[in-house]
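**Q** Below are the sequence and a predicted model; questions follow.
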Amino acid sequence: MIIETNNSTYSKSSSMAFAVVTSLLEIVEKQLLQPNSSLVLYSREMVVSLSKKLCFLQAFLEEFGAKTYNSEANRESLEAEILDVAIEAESKVESELGEVYVVANRGDCVVSACQKLHQTLQQVVKDFEGIEVKILMEKKNTNSLVIGSSPESSAQTYLTGSVGSITGNNTLEPENSGIVGFSKDIKKITYRLIRLPSVKRDVLTLVGLGGIGKTTLANMVYTYPSVSSYFRIRAWTVVSKEHNVKEMLVCLLGCIVPMTSEISNKDEAQLAGQLRKSLMGHRYLIVLDDVWTTAAWDAIRGCFPDNSNGSRILLTTRFTEVAVYTSGYIHAMKVQTQDDSWKLFSRKVFGLKQSVPQEYKSLGKRIIDGCYGLPLAIVAMAGLLATVKGSIEIWRDVAESLYAMDSADNRISRILSLSYNYLPTHLKACLLYFGVFREDSDIPVKKLISLWVAEGFLKSKKKYKSMEKLAESYLHDLINRSLVQANELSIDGKIKSCKVHDRLHEFCMREAKKENFLSVINENHAQEACRWISFQSRNWPITRASYENYTFHKIRSIIYSGNNDLYISKCRLVYPHLKLLRVLDLSLVKYSHNMPSGIADLIHLRYLALNTIGSLYKFRLFKLQNLQTLAICSWMEGYPLQLPFGILDLQQLRHLHLERKSSQCLPSLVRGNVLTLYWLRVGSLYEKPNFRVVPNLKELGIYVEGEMTPSCLESLVHLRRLEKLKFDMGRVERFYLPSGFPPNIKKLTFRYTFLPWEEMSIIGQLPNLEVLKLKDFAFCG
């Protein structure tokens, strides 16, 4: 699909073709060209040739996505053909490769299965040869395409900015840095909150268009020093379009008391009672962000007692009728003035200290006029234009595009579309992937990165030592472009969680659905078989009956992103209909039947997250040869899971997250892929761990169970890349510090270790330590 805006032509779907080609290239390079005892390759040269053709297509699609001028109309059909052929090739190759793995797991001869795979690869090479010829003919006819084998094409460099691409930049601005134009609003709101004589519980509402800055203003008031010191209790929750009362209650309680599984497992009535009791007698400030309906307010208003002490509730909403219904004081948000708009825009693009070149100033003024004074639109445009400060042509084109837009509400959608169109091709699928999560979700960065890696979005670059580092650079790029928000930072300033604005979330869902890549399954939407399934209903959606008219081979990911109060006693994965599944994230589902049947047969699975109870000891994990991330926990406190041994022997495993008492022992052979291990069990009943078998570990949690010897952890010193280390204790009389620590430790956590204070001097000598956490009797005294 091509969208024309004045003089420019943008490829909206080249991102999807690029994502599929990149995914297939990863399969070829990681599974076909790497040593594998299951595979008999009859022609390695043919596989190498396929790899080169896919690299050629990658370069073309990057050039195609970056080419914003003089694009020929027939390139649309060429790109669509690449997408169709790549999807078909990916499915065929993975299907035949899967058959090889199945036969190998049975212990049978793999020759016949490998022959079929070889024939499929031959046909795939022919298909891509045909496309390659068409591309070269296009190049010859137009004399405008520049396609090379280097990772960065000239047009892509031009699009992302000629003076230092943003990609890889780890310098992030604080979320509210550069925000202007709210000083008067803050003064008015803080007066109503803390200086108004009224002692009765009062409700204030901020109302205005989506993207006008309601949440930003509410957050600035919420964290304002005089406000934070005035209220004994402050709590914040996001309500969203599809409000969930229990989730709101849990979120508010989490701001007041330490969250435990006991609290999260309570029902709505119990949670409401506990919240009301926690607020009784205290002066509190409650923020209910993004309220869509009066029903959402009615469902929770009874939890907020009137203590006659000046407690306040602050709401934000787009809808005047909600504001009138809920509030005694309505603050109507106004758009930014032209001066404030220019300050916000110029700071984001050129920085505080840089002067704006004259040739860009007049264009910049036209651009902010086209943003209608909406901060979301202004920062989105600034995020785009900060990357193309060397291209006056793109500035002119953006100014002309904005001038042609109509209403303010539609303007936001068009501006977000414009920002997306100008994104580098490799970032587009990563951005659209935010659509699989629920609106206003707080997304853990480590989880997001693991999902991006599992989906095969990342184009390998030699300068990055790991795919995780490359994915992190992608995320930082999107944040610096003001498309993704850094939501929570760790103590050392790294991003722990992120989110996208609800207007951008709407855009991501709409575009991904338009490309037939995303299906959102809930009570209001029919089921479709797309590449990504966002499962939000209360019934298990993948059954033969529900999908009898659809082709299952399209589905690569099933992610449950609904509320975390869903219990499923039993579900079947209707294998082999989901045999190409890569991602299965049921971490928010409370499953009560050990392991969903059929998982062991999902041999292409790369990411598996479960929340279950029961024994998994007989689960045949060894069949999941492509598993990269495994996260399994028990949702019932006091019932640790029984897991099979040898999980760390999975060859592709990179991240393992288990509960402390369900922890694992080290692998029998060297596993250089393992980067994260929570938790490793050590103690007298287990062999002394040899950490040389996991030489590239970056994060490690050690759970000590049973008596330990003074030399138990002596081989820790060999983990030269380890940056984060946690110790926790079970029933142990004494904990011994290791004789030597890994040299690059940055974060160190102790819990229940009862160390004497004099041993703090040993920790104080660690040269790179940045964060030290002492929890629950870490030291004596």
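**A** Arrived safely, thanks for sending. Numbers count the residues shown, from 1 in each chain.

**Q** all contacts plus neighbour counts: C-alpha atoms, from now on.
**A** Fine.

**Q** For residue 774, which three-state class applies?
**A** strand (DSSP: H, G, I helix; E, B strand; the rest coil).

**Q** Skipping adjacent residues, who's closest to it in space?
**A** In space, and not counting its chain neighbours, residue 774 is closest to residue 750: 5.3 Å by CA to CA, 6 or more residues apart in numbering.

**Q** Run through the helices of the stretch 401-550 of the chain in chain order.
**A** Along the stretch 401-550 of the chain, counting by DSSP state H, counting those that start in this stretch, helices occupy 408-421, 425-432, 445-455, 467-480, 502-514.

**Q** which helices and strands does the second one pack with?
**A** To tie it back to what came earlier, the one meant is helix 425-432. helix 14-27, helix 44-66, helix 467-480, helix 502-514 (3 or more CA pairs under 8 Å, 6 or more residues apart in numbering; DSSP states H and E).

**Q** Same question for the third one.
**A** With contacts defined as 3+ CA pairs under 8 Å, 6+ apart, the secondary structure elements packing on helix 445-455 are helix 467-480, strand 495-499, strand 583-591, strand 607-612.

**Q** who touches that helix?
**A** With contact meaning CA atoms under 8 Å, 6 or more residues apart in numbering, helix 445-455 is reached by 23, 430, 458, 467-468, 471-472, 495-498, 556, 582-583, 606-607, 628-629.

**Q** Comparison target below:
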Amino acid sequence: MAEAVVSFLVERLANLLVGEVKLWCGLSGQLEDLCTELKRMQRFLRDADARQDEGEMIQAHLAMIREVAYDAADIIDTFAFKIASQKNSNLRKSLKRHSCVFKELVEFHQLGSELEAIKSKISSFTLSFHQYGMKSIDEQEVSDGTYKRQPELRRSYSHIEEDVVGFEEDIKKLVEELVDEKKTCPLVAICGMGGLGKTTIAKKVYHNVNVRHHFDRFAWVYVSRQCQVTNVLRGMSYKLISFSDVGRDQILKLTNEELVKEIYQIMQKKKCLVILDAIWSVEAWNRLSPAFPLRNGRSKILITSRVQEVAKRADPGVLIHEARSLDEEQSWQLFQKKAFPQRDEPELHVHTNIVELGKKMLRRCAGLPLAITVLGGLLAKKHSLHEWELVNENLNLYLRRGKSYDEFSEVSKVLALSYQELPYRLKPCFLYLSHFPDDSDIPTRKLIQMWMADGIVSEDAITEEVEDIAETYLYELIDRCMVQVAKVGSTGRVKVCRLHDLMRELCLLNAKRENFFEVIHQQNESMSVEYTSSSTPPVLAANGRIRRLALSVDRKDSKFVLPSLTRTEACSHLWILLYSQVRRFIVKDRQLKHVFNNFKLLRVLDLQGMESPVPLKLPKDIENLIHLRFLSFRNVSVVTLELPSSIGNLKFLQTLDLSKNSLAVVPNVIWKIEGLRNLYLPRCCYNFTNKMQLGNLRNLQILVNFPAEMSPVMDLLKLTNLRKLELSDPRCFDEVGKSFKTSGTTLSRLQSLSLKNTHQGFTKEISLTELLLGCPHIHKLHVECKLMNLPTPNQFPPSISKLSLEDSELEEDPMPILGKLPNLNILCLIRRAYLGNEMVCSGRGFPQLKSLVLNHLDNLKEWKMDIGAMPCLSRLEISDCDKLMFLPRELEFATCLQQLEIKYMPFQFKKKFDRGGEEFHIIQHVCQVVL
């Protein structure tokens, strides 16, 4: 980690030195000298980082280096800000005044003194490496500060549908237990240590075709160690309670007692399967169990837990299935899938010595699927016998350093080695995941934006965008099986990822050791610091400074912000401040003023989920956060959020997120933040001049809710680097299209276009043709407004892979046109997208379609489909199409169809597809069926 911080500094300095920087007072030479010293240090740090487990002295030495490097980063960023301020203001003119000249000379002299002190410390640290026997490793990867990424990364992501080896009998027994109505005990438990595959087994059971046909309704909820009862109950309610009975908004208003009553009643009336994943304590079960009619006999509950006592105390007659480790043969089968992903028959193509060495290392995993998967992911990047031998040698050294030699200790070391073996570029990326709550979904776009803001990802990309480089970092962690994929988008990009709980413990442990992140968790009236399962207090750096802080809130508490930050001295050097809340938290402007005035080095400030009982006007002191790169007020519960004009002084800001808010006052200063890359505006925003210029934001890549009422459309055409654009005012759609046509300009880099109608009174039909001509390379198109008609197939960009139509009110069958789009993967026709009563898919239509959603097509009576249509269809969802009588019989020959969901349809329609129903033969080959 010290290596990663120093590498970041080298790149930061290099950028300053090659840029247009008119340095003062001889600082150019000092910066060059500091850069030279840092490069010298780099050659030793790779060896030192790898050997820090050998003794506390080395660890302490690295900790001091890391903190000095952080201090240098603060100084350099302050200097960079001054340079940026000079370039973007009339400061040069004001320098003619003698007082300003004197002030600048004093400031730069002070900077020079600070740089000289840092350089001296780094020089002494570098010399001291010899005392510890550290070697200078002059590798290209270290010396030039670049990271050699693999040219091709696996994109199949088998992690979503986990590889199952050795669990087949377990799954079969559990399925039989759940569907056997003679069994009186409603509770089944899968127990065992972390990493044994409990969740994987539960998922396979949950999606089993027999289980899907047996039960009426299903709910999967993750409980977690903290057990947020309200969230768990709501999660079950959303899945079990039909929205025709209780609306989603109504569920949000229900108290815990009311939620318990609703769940209890539905589980009595219907055959329900509820899976409680990762329930840790008897107390958690006792708080949830009133929702379950345990003597009903119709509904069943399946729990996964590391603690058998939870299951035994829940019900004396519980069936406990003990998850077991894999035997040698099963371990090897799973290992091959991960270590040799590109080979169908690994042993026929792999050197015999590699096979023997792999089996030898595999014994260290003790049959634990997670450890096998991680080891395989680590070795998948090694392509020679020599590289495998080095991993084996490092593994042996790592194990010998351990204090105990039991099986789990060895397994822990296998997982730990996966972190130790990470390239230095990936270590901070992995540790950054430590602030996300246990088993939470991690939105990858936000994660990448935070990485960039923190300086984790290189800023000097020439041939690639920084976002693309960051994405390859994420894919590398996924390919090493250290991060799991939770959701993949229509273009194959990972949209959501997550950490296995054991990998999260590893992440927290190393974040603690590296003083990388401090996570403070508040529950009830107390606060605790979370780093390991025992929540041991963090060991701060020698100078007691905290650089990254995540505050996790479990309850509404207006006193939360200030007490959590009482150690202002320790927090004054904060780079990152996040609120990883579970519940909303109340904040007042004076508390924000405290943050703005005391944490002036902040790079990331995430206040997502905060709320205020009164309109909230942000203090002008936000301009003190001159280093800020990421600022989020996403989904805040505030009547009005007013930004001050001083926000235009945040020269380094890359991401400003105000989305999912009801109303915001945004002054016409955003155009000053020329480096802005991501701008998320609320659907309703205004300012007192009714003017907002955005044409100056040439680096902008994401623009959500373009403010058409306040900003000229021609500004939009200047944003040629846009990748994602969301327009929410339908009154401007035609104007944008005409502007494309008259100017001849296209947004050639745009990949995602969304057209949403937020004006309920607007009923005018719009044309898509001119809009699409200006966006020739989009992959995703979402249209949520009334259309004149569909463009012809050749007027659609051929790159479109996902298309959503909502409220389009098309009168002609859209399928003949849409079926000719060559790369369409996902099609969603939602809520009056089509008003006709017949829909026909021709024999060669939709050659690449994998997912089809038909929702709320009120008039649709008949859906016809020729044999050969949709040959790749794997997922079909039909809901709220009340007049639809049948599914096409040709679906019986749709051999790729794996998942079918029929929701909120008339009882008679669903009855046809029950086992024994007249249309059951059409869907009997489908693995996952939800009725």
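**A** Perfect, thanks for sending it. These figures come from a predicted structure and were not determined experimentally.

**Q** Let me see the TM-score of these two.
**A** In this superposition the chains share a TM-score of 0.85, using TM-score structural alignment, normalised by the length of structure 1; 750 aligned residues with a CA RMSD of 3.8 Å.

**Q** can you tell me which residues contact the residue sitting nearest the centre point of structure 2?
**A** Compute the mean C-alpha point of structure 2, and by CA atoms, centre = their mean the closest residue is residue 443, 2.2 Å away. Counting by CA under 8 Å, 6+ apart, residue 443 of structure 2 makes contact with 495, 496, 497.

**Q** any chance of these in TSV, with distance to residue 599 of structure 2 too?
**A** Converted to TSV, those look like this (distance: CA to CA, whole Å):
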residue	distance to residue 599 of structure 2
495	32
496	30
497	30
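
**Q** Can you get me a residue count around the counterpart of residue 223 of structure 1 in structure 2?
**A** Using TM-score structural alignment as the criterion, residue 223 of structure 1 maps onto residue 207 of structure 2. Counted with other CA atoms under 10 Å, residues neighbouring residue 207 of structure 2 total 16.

**Q** How about residue 207 of structure 2: what's its closest non-neighbour residue?
**A** In space, residue 207 of structure 2 is closest to residue 928, 5.4 Å off (CA to CA, 6+ apart).

**Q** quick one: what's aligned to that neighbour in structure 1?
**A** Match for residue 928 of structure 2 (TM-score structural alignment): no aligned residue.

**Q** Residue 504 of structure 2 versus residue 928 of structure 2, what's the distance?
**A** From residue 928 of structure 2 over to residue 504 of structure 2 the distance is 30 Å, taken as CA to CA, to the nearest Å.

**Q** Could you do residue 348 of structure 2 as well?
**A** Taken as CA to CA, the span from residue 348 of structure 2 to residue 504 of structure 2 is 36 Å.

**Q** So which of these two has more stuff around it?
**A** Using other CA under 10 Å as the criterion, residue 348 of structure 2 and residue 504 rank with residue 504 on top: 25 against 9.

**Q** doesn't residue 436 make contact with the more buried one?
**A** No. Taking contacts as CA atoms under 8 Å, residue 504 of structure 2 lies outside contact range of residue 436: 9.2 Å.

**Q** which residues are contacting stretch 703-716 of structure 2?
**A** Contacts of stretch 703-716 of structure 2 (CA under 8 Å, 6+ apart): 659, 678-683, 685-686, 690-696, 722, 724-729, 732, 735-736, 739.

**Q** Check which residues of that stretch are buried.
**A** For stretch 703-716 of structure 2, burial by neighbour count (16 or more other CA atoms under 10 Å) applies to 703, 704, 705, 706, 707, 708, 710, 711, 712, 713, 716.

**Q** Over to stretch 637-648 of structure 2?
**A** Residues of stretch 637-648 of structure 2 classed as buried by neighbour count (16+ other CA under 10 Å): 637, 638, 639, 640, 641, 642, 643, 644, 645, 646, 647, 648.

**Q** Kindly report the same for stretch 643-654 of structure 1.
**A** 643, 644, 647, 648, 649, 650, 651, 652, 653, 654.

**Q** Next, the distance between the ends of it.
**A** 18 Å.

**Q** what's the spacing between it and its chain's center?
**A** How far stretch 643-654 of structure 1 lies from its chain's middle: 24 Å, per CA atoms, centre = their mean, to the nearest Å.

**Q** Contacts for it next, please.
**A** 615-619, 621-622, 624-630, 662, 664-669, 671, 673-676.

**Q** Give me the buried subset of those.
**A** Buried among these (16+ other CA under 10 Å): 615-616, 621-622, 624-630, 662, 664-667, 671, 673-676.
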